[in-house]
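Asker: Return a 3D structure for these sequence lines:
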Amino acid sequence: MQPVTPKARQTRVRYAMVALVFVNVVINYLDRTNLAVAATALKDDLGLSPVELGYILSAFGWSYAFLQIPGGLIADRYGPRVLYAFCLITWSIATVFQGFARGFFSLFGLRMATGAFEAPSYPINNRIVTSWFPDHERAGAISLYVSGQFIGLAFLTPVLIILRDSVGWQGLFVITGLVGILWGLIWYFFYRDPLDHPGVNEAEIDYIEKGGGLVSGKKRSHAQVSVWQWSNLKQVFSSRTLWGVYIGQFAVNATLWFFLTWFPTYLEKYRGFDLKKFGYLASVPFLAACAGLLLSGFISDALVKRGTSVGVARKTPIIFGMLLSVSIVGANYTNDTGEIIFFMALAFFGSGLALISWVFVSLLSPKNLIGLTGGVFNFMGNLASIVVPIVIGYLAKDGDFKPALLFIGAVSLIGACSYIFIVGKIERVITKAEREANLVAGVPPSAV
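Answerer: All right, here's what the predicted structure looks like:
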């Protein structure tokens, strides 16, 4: 770490680190959505019914969701540099092997493997941002790295379609997997925690710490890594406020997973779009979601800086975004191509507005349980990655996709209501151990 001098300016290494996380997210979602692009081709090659395709599209979610809590614990225990490199390389290897799948069960199993190795990724992302950014910059930082899933998919979806049509769905998996393996090596070479990075100076470290960033690293972190206790899990499941954001995250992810799984099939099979000629149309909703996400993050941070309460500044764009996502139902009432894309883009723009919801993990988590809380939060949210593809498969099995869009709209409305009626005052959850320690130290509850 560079020493500070009276004339030394604060370094900006934190922005380089969030840029690396941004690319991680692009790779992450590339390997989630490649199946959606390949679906129409492999469905015919492997003889899959719409219901079977729904289960295949949900396979990633089974392991990804149910390993979020272990993934959060692992993120609390191991450093992001080594753990993220391991995850990137292993899930990318599983992606390569998907190109050699020969039936329902082999593809289902490999998609589950991809989900398993991706499970710690978002708890790691949250840990990195919590370590590198002060509170008042965190929503913007989160919106920056989460935007990777939309910017990457917006510009790469047409590329994936071209790859599918030129090298087949098998080659699509192989190429995307190899890209992830290469990036895993690059990540390991460049990433460091704040106190281990040679380019950061004391001024930036102090700025992060004074702003509420939980700077971690061997040079200043003397706290012992918390061991697993059932009471910790009970703590993050017993908070009414946390339950409100858990339900809200399921609703946000419901819209997201429609676009990550069934959206290309909806356009091609149920609306008759020729994505070979009009693949750019599939990119429009992703660009809209990215715009919503970036707008939400920076507006929310600006409100906090101007003195608006954290609750209002953080919850307002999420509530408005989920209400806006209900507009997806409008696509049921038109056959015009432009109008269909408009309603899809408007709904996904709303979903983007709501995707700063990860900021609540940083704001509400007990300080020593950020990874665990992030794991539970992502577990609850990613139950949508299991439920949504399967439910849509059943709702659309007779050739009518309208009930599926009604389902997505209804879930979005429930999510908005959760933030309105269940999420209360925004304050960090205090564990029993912390409460007892504060009492011993004479710290009143109101001062915590």
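Asker: Please make it C-alpha for all contacts and neighbour counts, starting now.
Answerer: Will do.
Asker: show me the contacts for Gly115.
Answerer: Applying Cα atoms under 8 Å, 6 or more residues apart in numbering, we find Gly115 in contact with 59-65, 91.
Asker: gap between stretch 428-441 and the chain center?
Answerer: Computed by Cα atoms, centre = their mean, to the nearest Å, the chain-centroid distance of stretch 428-441 equals 31 Å.
Asker: Wait, Leu153 touches Phe286, no?
Answerer: Yes. Using Cα atoms under 8 Å, Leu153 makes contact with Phe286 at a distance of 6.7 Å.
Asker: Next SSE downstream of the longest helix seen in the chain?
Answerer: If you go by DSSP state H, the chain has its longest helix at helix 148-190. Next along the chain after helix 148-190, taking DSSP states H and E as the criterion, comes helix 202-210.
Asker: which one of the contacts of Gly115 is nearest Pro3?
Answerer: Set against Pro3, the nearest of the contacts of Gly115 by Cα to Cα is Trp91 (38.9 Å).
Asker: Also this sequence, please, to line up against the first:
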Amino acid sequence: MTTAQTVPQRPVGAADRDDRSSRVRAWTVTGLLVVFMMVNFADKSVLGLAADEIRADLHLSATQFGLANSAFFLLFSVAAIVVGMAADRVSPKMLLLVMAALWSVAQVPAAIGGGLAVLVGSRVFLGAAEGPAFPVAQQATLSWFPNEKRNLPGALITVGITLGVIVSAPGLSWVIQHHGWRSALWVVAAIGAVWAVVWAVFGADSPRGTGAADAASEGAGVPQIPYRRIFATRTWIGTTLAYFTSYWTVALMLVWLPSYLRNALGYASGTAGTVVVAPWAVGAVVLFGQAALTGRLMRRGVSSRRARGWVGGCTLAVGAVCCLAVPLTGSTVVQTVLIALGFGFAGSYATIAATTVAELAPPARSGGALGLMNAIVTVAGLLAPVVVGSLVDAQGDAGYQHAVLLSGVLIAIGAVAAFALIDPERDIARLSR
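Answerer: The predicted structure is shown next:
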């Protein structure tokens, strides 16, 4: 009897069953992380939805309210870097569970009571807990799929951002109007706690290889590319710059768009709570369209430079044109449509950014590469609320219009960066030398 004959053979069909089981688990994890991002952005959106109520209750100027929202991003970037790199060595499942639990805890102080200091302190804590959410969720999801099949799951995680606002905005607006803004904080705290319990039971790390597994191989003598080389590539720089301009619009949608709809465009509070979902809905459609187009192009052998760099550049370019066109019309309806299209297209860049960097960076460096990108990008969230608050205090309702124009200029810069700098294949080849 030969050695080959003594090796146990896998039963016929066992590989197929394992593949099916892995696919089911991959999509289960993806679905849970979509909800994770929904909770994440419901948490972020509460203060924007209650902007007028909070300002009246706590006697805040627009600049002070902007500073309270900017406080959310004070430790956001630092946490994104630290935890993003930790995700290369620690179980993403555990990191995500701890983050979700901390989100719920962070809502409690402001929900109980207190003034501006308590509100700022709770937002700083919440920001630190939420900073790593998107890069770790993307890493945890994309690790279940090969590169050519990552566009759809990556888009779904990003759609969780838009769905979080679309689903929560009308309900939270109702709670705010009928039970007060502090009650809305209790609602999102409870939802976060429920998600953490479900994730503890059904969440899982990918068997394809987690950051911890790759770190172990590194310790066994497998050479790894230094982070500094990844961060110096034109693709990483271009993706980060383009995503920064996109996140600027996301921050404005979260913090100031409800007030803009009420005060500058004249919508009633209830109507504004519904209309505010329009750019998020546009963004969701754009995300799925982008994912389908990018996936189709890559399956046909089109380079990532075109399939990801150019497609992402086009979405930003459309957003820039729409934002810059807003002051050219005096019609409330037309302005609303242009803002929905402009912010929707511009704010849908996150999936392109995440999949591009995940393609560029080796598995053992993807958490850190995504984490630092997210840290730099979310500085836009630190700056945008204060800048717009200052414009509103100085110029009144006209400050909102100037904020939209400023956004259009920034998004146009991001589009240029995407077209000119992003080329993953070129930079992967350089990194491998």
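Asker: where does the TM-score land?
Answerer: The TM-score (TM-score structural alignment, normalised by the length of the second structure) is 0.89; 410 aligned residues with a Cα RMSD of 2.3 Å.
Asker: Stretch 253-266 of the first structure aligns to what range in the second structure?
Answerer: Counting by TM-score structural alignment, stretch 253-266 of the first structure falls onto residues 247-260 of the second structure.
Asker: My error: substitute stretch 63-76 of the first structure in the last question.
Answerer: Under TM-score structural alignment, the match for stretch 63-76 of the first structure is residues 75-88.
Asker: Touching that stretch from outside, list them.
Answerer: 95, 124-125, 127-133, 135-136, 210-212, 214-215, 364-372, 374-376, 378-379.
Asker: repeat that with 6 Å
Answerer: Stretch 75-88 of the second structure is contacted by residues 127-128, 131-132, 211-212, 364, 367-368, 371-372, 375 when judged by Cα atoms under 6 Å, 6 or more residues apart in numbering.
Asker: Check stretch 217-237 of the first structure too.
Answerer: For stretch 217-237 of the first structure, the external contacting residues (Cα under 6 Å, 6+ apart) are Leu195.
Asker: Pull out the buried residues from it.
Answerer: Judged by neighbour count (16 or more other Cα atoms under 10 Å), stretch 217-237 of the first structure contains these buried residues: 217, 232, 235-237.
Asker: same check, this time on stretch 181-198 of the second structure
Answerer: In stretch 181-198 of the second structure, counting by 16+ other Cα under 10 Å, buried: 181-189, 191-193, 195-196.
Asker: next one: stretch 405-421 of the first structure
Answerer: 405-409, 411-420.
Asker: That stretch vs the second structure, average offset?
Answerer: Once fitted to the second structure, stretch 405-421 of the first structure is off its aligned match by 0.8 Å on average (mean Cα distance after the TM-score superposition for the first structure).
Asker: Which part of the second structure matches that stretch?
Answerer: Mapping stretch 405-421 of the first structure onto the second structure (TM-score structural alignment) gives residues 404-420.
Asker: Pull the residues that contact that stretch.
Answerer: 238, 241-242, 245, 309-310, 313, 316-317, 320, 323-324.
Asker: Let me have the residues you listed in TSV, extended by secondary structure, neighbour count and distance to Met99 of the second structure.
Answerer: Converted to TSV, the contacts of stretch 404-420 of the second structure look like this (DSSP: H, G, I helix; E, B strand; the rest coil; neighbours: other Cα atoms under 10 Å; distance: Cα to Cα, whole Å):
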residue	secondary structure	neighbour count	distance to Met99 of the second structure
Gly238	helix	23	29
Leu241	helix	25	27
Ala242	helix	33	27
Thr245	helix	26	26
Gly309	helix	28	31
Trp310	helix	21	34
Gly313	helix	28	32
Leu316	helix	32	31
Ala317	helix	22	34
Ala320	helix	29	34
Cys323	helix	27	35
Leu324	helix	22	38
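Asker: Gln64 of the second structure: which of the residues you listed is nearest?
Answerer: Closest to Gln64 of the second structure out of the contacts of stretch 404-420 of the second structure is Thr245 (23.4 Å), distances taken as Cα to Cα.
Asker: check contacts around the closest one.
Answerer: 410-411, 414.
Asker: If we use 8 Å, what do you get?
Answerer: 377, 380, 407, 410-411, 413-414 are the contacts of Thr245 of the second structure under Cα under 8 Å, 6+ apart.
Asker: what stretch of the second structure does stretch 174-188 of the first structure fall on?
Answerer: Aligned by TM-score structural alignment, stretch 174-188 of the first structure falls on residues 186-200 of the second structure.
Asker: Centre of the chain to that stretch, how far?
Answerer: 19 Å.
Asker: contacting residues around that stretch?
Answerer: Stretch 186-200 of the second structure is touched from outside by 32, 35-36, 39, 42-43, 97, 100-101, 103-105, 107-108, 111, with contacts defined as Cα under 8 Å, 6+ apart.
Asker: what kind of secondary structure is the residue in the first structure sticking out farthest from the centre in?
Answerer: Residue farthest from the centre of the first structure, counting by Cα atoms, centre = their mean, is Pro6 at 40.3 Å. Recorded secondary structure, Pro6 of the first structure: coil (DSSP: H, G, I helix; E, B strand; the rest coil).
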